[in-house]
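**Q** output the structure for:
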Amino acid sequence: MTNKKRWFAALALSICATLPAAAQDRAEERANMVETVQAHALSAPSVEAGVDPVVLEVMRAVPRHEFVPPDVRLLAYEDRPLPIGYGQTISQPFIVALMTDLLKIEPGDKVLEVGTGSGYQAAVLSPLAEEVYTIEIVPELGERAAGTFADLGFENVEAKIADGYYGWPEQAPFDAIVVTAAASQIPPPLVQQLKPGGRMVIPIGGPFSAQQLMLVEKQEDGSITSRQLLPVQFVPFTRAEQ
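**A** The predicted model follows:
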């Protein structure tokens, strides 16, 4: 294990120690969820060697049940998306793991998430990055997620309510960007806010047409490359009224 991975692993394990006692419940279910996620990843043609063990350790620690409504809490550790209200969902754990892994986050990185939703994806990013900035367009969801971050002690996550199409220019540039809703095209402001050498993971496609998870990379010279990874199904990217 490299020094970086040791550092990440120690940080991931420290999450459990700092979470409120109630949030540390259901550890066995989280462990089973992680095993299911890795098995899914190893069988997926687009995932070369499974999900990074450090990402899995983080997911083993972060209490997904704290990020879903009470009426679906018993289902929190199944490998499936769940409704969180306002027509939105919390992503399937396998997809969260895959998108996180694809970002290749390094110590000290600044990460932008577009589409806070329940807050679970940002919570998984939190111990891996120096700073996480997350944007939600639905005020009720954004406020609920911000409260959950505060309650659970995810102090390096900053949330705001806004149209995520425009990113967060005041905090740019970002080492990595993850978008958790399907856009018809890659928003140019997000490409502009990605650092050279940075990565963006985003689902592209319409709500009633095929969607593909895309990996977008900005080269050191500023040029952009992208490739399709696998078919997905996300809720549509919501814009503010123009």
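**Q** only C-alpha atoms for contact and neighbour calcs from this point on.
**A** Fine.
**Q** please name the residues that touch the most centrally placed residue in the chain.
**A** Residue closest to the mean C-alpha point of the chain, counted by CA atoms, centre = their mean, is residue 121 at 3.2 Å. Contact analysis of residue 121 by CA atoms under 8 Å, 6 or more residues apart in numbering lists residue 96.
**Q** let's see this one next, to set against the first:
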Amino acid sequence: MNAPTDLEHARFNMIEQQIRPWDVLDLEILALLSRMHREDFVPIAHRALAFVDMQIPLTANTAEAEDNGWMMLEPKMEARMLQDLKVRPGDKVLEVGAGSGYMAALLGQRAQRVISLELKPELAKMARANLQRAGISNVDVREGDGAKGLPAEGPFDVIVLSGSVAEVPPALLSQLKVGGRLGAITGNEPIMRATFITRTGETTYETAQPWDINAPRLANFAEPSKFTF
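**A** All right, here's what the predicted structure looks like:
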């Protein structure tokens, strides 16, 4: 699937058969998905899977990638998260988990500035290279522990966790501006929920959980204690 017409046909089908049915109806986002070449952010070994409704390993060892959460998320999930966060042109965004850089690229096309934190150096290098090739200059990929956020650079209009956590730590919520939004996948298998938290005041927040989906775990976030009886 290398011919331009084949790629565009596959991209069209991804948008019409996977993303629209998931209530992604924002025409600007659909247009962005049409012009942002997802296949350019997928490792060469898995490029044939670029438009498939599945998570894609980001390292050569597929089993290791699955075990450690080094996965590119499903197209429908990335698109829905982008839509529901309502990213605006003046926004300053923090992403936790750069992966291949694709979500950061989408965010960069909607926001003023994006900082993406990636714990694994190999993935940070991949994301930087992919973003550079795509000509995206307002995204800064840094190696770092996203569980702590980036308080020195905050507060942020939007914080995106590109993976799942048991629960959102207060340290990240404190880095939102009043009116700022955080999006994450929270909970535990078999059911996790998309969680959107809006900071409504200095100490007040509103939470919505409009849809369910599972996602790989982000590293270094606290897990709840598991009791056995």
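**Q** TM-score for these two?
**A** Here the TM-score for the pair of chains, by TM-score structural alignment, normalised by the length of the second structure, is 0.85; 211 aligned residues with a CA RMSD of 2.1 Å.
**Q** for the equivalent of residue 183 of the second structure over in the first structure, give its distance to residue 216 of the first structure.
**A** The alignment partner of residue 183 of the second structure in the first structure, by TM-score structural alignment, is residue 201. Residue 201 of the first structure sits 6 Å away from residue 216 of the first structure, going by CA to CA, to the nearest Å.
**Q** who's more crowded, these two?
**A** Per other CA atoms under 10 Å, whichever of residue 201 of the first structure and residue 216 has more neighbours is residue 201, with 25 against 22.
**Q** the more buried one looks like it's in a helix, true?
**A** No. Secondary structure assignment (DSSP: H, G, I helix; E, B strand; the rest coil) places residue 201 of the first structure in strand, not in a helix.
**Q** would you mind finding the match for residue 160 of the second structure in the first structure?
**A** Per TM-score structural alignment, residue 160 of the second structure is aligned with residue 178.
**Q** which helix or strand contains its match?
**A** Taking DSSP states H and E as the definition, residue 178 of the first structure sits inside strand 174-179.
**Q** and residue 214 of the second structure, by the same measure?
**A** Here residue 214 of the second structure is assigned to no helix or strand, by DSSP H and E.
**Q** show me the contacts for it.
**A** 164, 185, 189, 190, 191, 192, 193.
**Q** was I right to think the last one contacts residue 208?
**A** To tie it back to what came earlier, the one meant is residue 193 of the second structure. No. At 9.6 Å, residue 193 of the second structure does not count as touching residue 208 under the criterion of CA atoms under 8 Å.
**Q** settle it for me: which of the two has more neighbours?
**A** A direct count of neighbours by other CA under 10 Å for residue 193 of the second structure and residue 208 places residue 193 higher, at 20 against 12.
**Q** translate that one into the numbering of the first structure.
**A** By TM-score structural alignment, residue 193 of the second structure lines up with residue 212.
**Q** ok, that match touching residue 186?
**A** No. Judged on CA under 8 Å, residue 212 of the first structure makes no contact with residue 186 at a distance of 11.9 Å.
**Q** secondary structure class of residue 197 of the first structure, three-state.
**A** Following three-state DSSP, the label given to residue 197 of the first structure is strand.
**Q** what about it, neighbour count?
**A** Per other CA under 10 Å, the neighbour tally for residue 197 of the first structure reads 15.
**Q** and the equivalent of residue 212 of the second structure over in the first structure, what does it touch?
**A** For residue 212 of the second structure, the aligned position in the first structure is occupied by residue 231, per TM-score structural alignment. Counting by CA under 8 Å, 6+ apart, residue 231 of the first structure touches 210, 211, 212, 213.
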